[in-house]
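[1] Let me see the structure of the following:
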Amino acid sequence: MDRNTTNGTHNSSDTCPSIDDFRNQVYSTSYSLIFVLGFVGNFFALAVLIKTHRQSSPFHVYMMNLAMSDLLCVMTLPLRVIYYVRKGQWEQGDFLCRISSYLLYVNLYCSIYFMTAMSITRFVAIVFPVQNLRLVTVNRARFVCLGIWLFSSLTSSPFLISGQHVDLSTNKTKCFEPPKHASNRLPKLQALNYLGLILGFVLPFLTILICYAGIVRTLLSRTLATQGQKGSAMKAIKMIVIVLLTFLVSFMPYHVQRTIHLNFLSKESTSCSEQSFMHKSVVVTLCLAASNSCFDPLLYFFSGESFRSRLSSMRHTVRTSILRPSARQKPIAGSENEENHRLDAR
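    The predicted structure is shown next:
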C-alpha cells in the first residue's frame, strides 16, 4: 500500500476517486434548467423593454443591458451541456472553447456592474431627488453601460488564453477544466483571481451595501404622504431584497470558493476527502453563479421602473393589432350576409 494513502494524504489528485460522474450529472442538469429559465425570462423581459423603448429612462437603459448580458450568458450554456453529456469530451473546436468560457465571465461581471449601476441610480433618486434630475440622464446611463461592457470585456480577456487540450491519461479533448493540483499556472491564476475578487465582487458589493444603507435610512426618516412615494419606497425595498439575494446566493459563494480552491491547489499534500469536497464545491458554486440570470427577471418585474405598466402597454398594443384585421373583415362579412339574404328573398 502506498505510504501517502496510509497517512490519508496525497500529492496528486490522480490517486483519488474521480468525481466526474457527479460533475457531469450536476452540470448538465443545472445548466439545462438555467438555460431554459434564463432564456425565457430574459428574452420576454427584453422584448417588453424594446417594445416600449420610447418610455426610456436611465433605469430602463440599465435593465435592457442587464437582460442582454443575461441572454448572452445563458447562450453559452448549451455548449457546456453538450460537453458534460458527452462525459467530458469536447468536439466543438478550440475557438468555441475559448470564446464560450470568455463570454460566460464577461456577462457574469457585466451583470454585477449593471446591478451596481441600478442600485446607485435608485440611491440618487431617493436620497438626492432634486439633484437626480440633473445628474442621472439617459445619455449618461448609456455611456456608463458602454464603459461596463468595455471594462468587463478587457478584464475577462485572460479567459481567452486557455483553450482545449488533450488529457493524456484518457486521450480525451478537454475544455472548461479547472487547473490541476500544483499546476505551474497557479501563481498567475491566483493573481488574476484576487484582481477579479476585488474589482468584480468586493468593490461592487460594498458600493451596493452603502447605497442600500442610504436608501433605508432616508426612507425611515421620511413620512411617505402620497401613494406615489409609497410605491417608490416599495420598489426600492424589493430591489434591495432581490439584488442582495442574488449576490448572497450566486456571486458570493462562487468568489469565496474560487479563492479557497486556488489556495488549496497550491498545497503539497491533501487528503482524498478534502479534494473530493473541494472539487464538488467548485461544481455547485459555479452553477449558483450561472443561476444569477434566473433572478434578474424578478428584478425587472418587481422593482423595475414601470415595468408592469410597460407590460400592460405592450399587451394592449398586441391586442389592438390583432383586433384591427378582424374589424376590417366585419363589413365584408356583413355584406356577404346581406347578399345571401337577398338571394333567399328571391
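
[2] Please count neighbours and contacts with C-alpha atoms only from this point.
    Noted.

[3] Mind listing what's buried along the longest helix along the chain?
    Among the segments of the chain that qualify as a helix by DSSP state H, the longest is helix 307-345. Across helix 307-345, burial judged by 16 or more other C-alpha atoms under 10 Å covers 307, 310-311, 314.

[4] Tell me the one among these nearest to residue 40.
    residue 311 (15.3 Å; C-alpha to C-alpha).

[5] doesn't residue 47 make contact with that closest one?
    No - counting by C-alpha atoms under 8 Å, residue 311 sits too far from residue 47 to count as a contact (9.6 Å).

[6] Any chance of the buried residues of helix 307-345 in CSV with distance to residue 40 as columns?
    CSV is the format used below for the buried residues of helix 307-345 (distance: C-alpha to C-alpha, whole Å):
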residue, distance to residue 40
307, 17
310, 18
311, 15
314, 17
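
[7] Quick check, central residue of this protein?
    residue 293 (3.4 Å; C-alpha atoms, centre = their mean).

[8] That one: what's it in contact with?
    By C-alpha atoms under 8 Å, 6 or more residues apart in numbering, the contact set of residue 293 is 34, 38, 42, 70-71, 73-74.

[9] same question, residue 262
    186, 189-190.

[10] These in helices, which ones?
    186, 189-190.

[11] Residue 123: which of the contacts of residue 262 is nearest?
    residue 190 (34.3 Å).

[12] burial measure for the closest one, as a count.
    Residue crowding around residue 190 was assessed by other C-alpha atoms under 10 Å; the count is 17.

[13] Also this sequence, please, to line up against the first:
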Amino acid sequence: MSSNNTYCFSVHHIATDILLPTVIVEFILGLTGNSIALWIFCFHLKTWKPSTVYLLNLVAADFLLITSLPFRLDYSMRNEDWIFGDVLCRFSLFMLSMNRTASVCFLSVITIDRYFKVVHPHHKINKISVVSAAKIACLIWILIFSSSSFLLSSSYLMSHKNKILCRSFNSHKTFSISAVWHMVVFVTEFFLPLGIILFCTLRIIWKLKRRRLCKNVKIKRTVNVMIIIVVAFIICFSPSILAGFAVLIIKTWMRGNCVPFQIATQIFSTTILFTYLNSVLDPILYCFMSPSFKSIYKKVISFICLCGKKVDENSDSEFRGTISITYSESRRTISITQSNKRTELNE
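    All right, here's what the predicted structure looks like:
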C-alpha cells in the first residue's frame, strides 16, 4: 500500500469535484430507469424473444454498476479517501469493469442480432430459441468474468498524504502483468465492438436504402435502435479511451514532466462519469427496441403524475368529495370521478 513505485502521483481533487454531483444524478436516474425496466421484464412482458434476453442481461449489467456506485460516491465525497478496505475496493473496481465489458458485449450482440434479421433474414441464426439465447448470454458472462477477474486477484489500495486511494489505473513507474492485461482488455473491448457495431449499422442502412423500406415504421425503429447504440457507445466509452491514450503518450514522450501528466490523469479519472452514463441511457434503448416498453413507461409516468395531482387536490382547502381513477384497457381511457363530476382522458 505504498506509493514508492509511482510516477508523478497526485490526488485528483478536480476530478472528484466534477464527479460527485454528476454521479449522484446518474445514480438516481440509472436506478430509477433500470428498476422500472426490471419490473417490466419480470411482471409485464408476455412474449420473450432472443433480443429480449439480451436486453435483460443489459439491465443486469447496469445493476452491477449501481451496486458499486454508493461506495464510489463516498470515495468522491472524501476527496479520494477509501475507508471500506481492500475487499470492497476490489469489488467496486471489478463491478465497474464488469459493467463496462458486459454493456459493450451485449450492445454488440443486440447489433449483430438486428444485422442478421435485416440483412440476412433467412439465416438459421434468426431461428434460435429463447433457451439458446440464454445459453449464449451465459457464455458471454463467463467470458466477461474471465476478462475482469484479475481485478479481484490483487490489491489496488495505495497510501498518499494520509489518504488511502482505490484506483485500478495507478501511475506505476513499471507495468505489472495485471496492468498490461488491464490495458489490453480496456483497448480491445472498445475498438473491436466499435468496428462490429459500425459495420452492422452501415450494412443495415445500406440494405434498407436499396430496398427502399426506410419509411416503414418497424424499419425506422430498427434504424433508430442502431443509431442509438452507436451514439451511446461512442459517448460512454470513447472519452476514457482517448484520455487513456493521452496519459500513455505523455508518460512515454514527456517523461519527467509531471504537470501535463497529472492533468491528463485528472481528465482520465473524470471520464469515468461517461461510463456511468451508460446505465442512464440504456432504458432509452429499451423503449426504442420494444413498443411495449415505451407504452408501459408512459403508463407508469402517467400514474405518478396522476398521483401527484391527487395529492395536490387533497391539500386544497376548497376541495371536497372523493376521487376515483379507473383505467379502461379496451377504450384506452382514464376516467377520473370527483363527487358527481366525471372526466375522461384519452391516452
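
[14] quick check, nearest of the ones in helices among the contacts of residue 262 of structure 1 to residue 338 of structure 1?
    residue 189 (81.1 Å).

[15] Which residue in structure 2 aligns with the closest one?
    Using TM-score structural alignment, the partner of residue 189 of structure 1 in structure 2 is residue 179.

[16] what's around that match, how many residues?
    Counted with other C-alpha under 10 Å, residue 179 of structure 2 comes out at 17.

[17] Same question for residue 263 of structure 1.
    14.

[18] Quick check: the gap between it and residue 270 of structure 1.
    Separation of residue 263 of structure 1 from residue 270 of structure 1 (C-alpha to C-alpha, to the nearest Å): 12 Å.

[19] one step back: looking at the buried residues of helix 307-345 of structure 1, which one is closest to residue 225 of structure 1?
    residue 307 (23.4 Å).

[20] Please pull up the equivalent of that closest one in structure 2.
    By TM-score structural alignment, residue 307 of structure 1 lines up with residue 293.

[21] What of residue 204 of structure 1?
    By TM-score structural alignment, residue 204 of structure 1 lines up with residue 193 in structure 2.

[22] still on that earlier bit, distance between the longest helix of structure 1 and the chain's centre?
    Put simply, helix 307-345 of structure 1 sits 42 Å off its chain's centre (C-alpha atoms, centre = their mean, to the nearest Å).

[23] How about the match of residue 307 of structure 1: what's its closest non-neighbour residue?
    residue 287 (5.1 Å; C-alpha to C-alpha, 6 or more residues apart in numbering).

[24] Hmm, the one you found is touching residue 294, no?
    Yes - the pair residue 287 of structure 2 and residue 294 qualifies as a contact (C-alpha under 8 Å) at a distance of 4.5 Å.

[25] what about residue 238 of structure 1, neighbour count?
    By the criterion of other C-alpha under 10 Å, residue 238 of structure 1 has 17 neighbours.

[26] Then residue 15 of structure 2?
    22.

[27] Report the contact partners of the match of residue 189 of structure 1.
    Contacts of residue 179 of structure 2 (C-alpha under 8 Å, 6+ apart): residue 169.

[28] about what we covered before: quick one: the alignment partner in structure 2 of the residue nearest to the centre of structure 1 and residue 338 of structure 2, what's the gap?
    Aligned against structure 2 by TM-score structural alignment, residue 293 of structure 1 finds its counterpart in residue 279. Residue 279 of structure 2 sits 41 Å away from residue 338 of structure 2, going by C-alpha to C-alpha.

[29] what's the mean deviation for stretch 118-126 of structure 1 versus structure 2?
    By mean C-alpha distance after the TM-score superposition for structure 1, the fitted stretch 118-126 of structure 1 averages 1.0 Å away from its aligned residues in structure 2.
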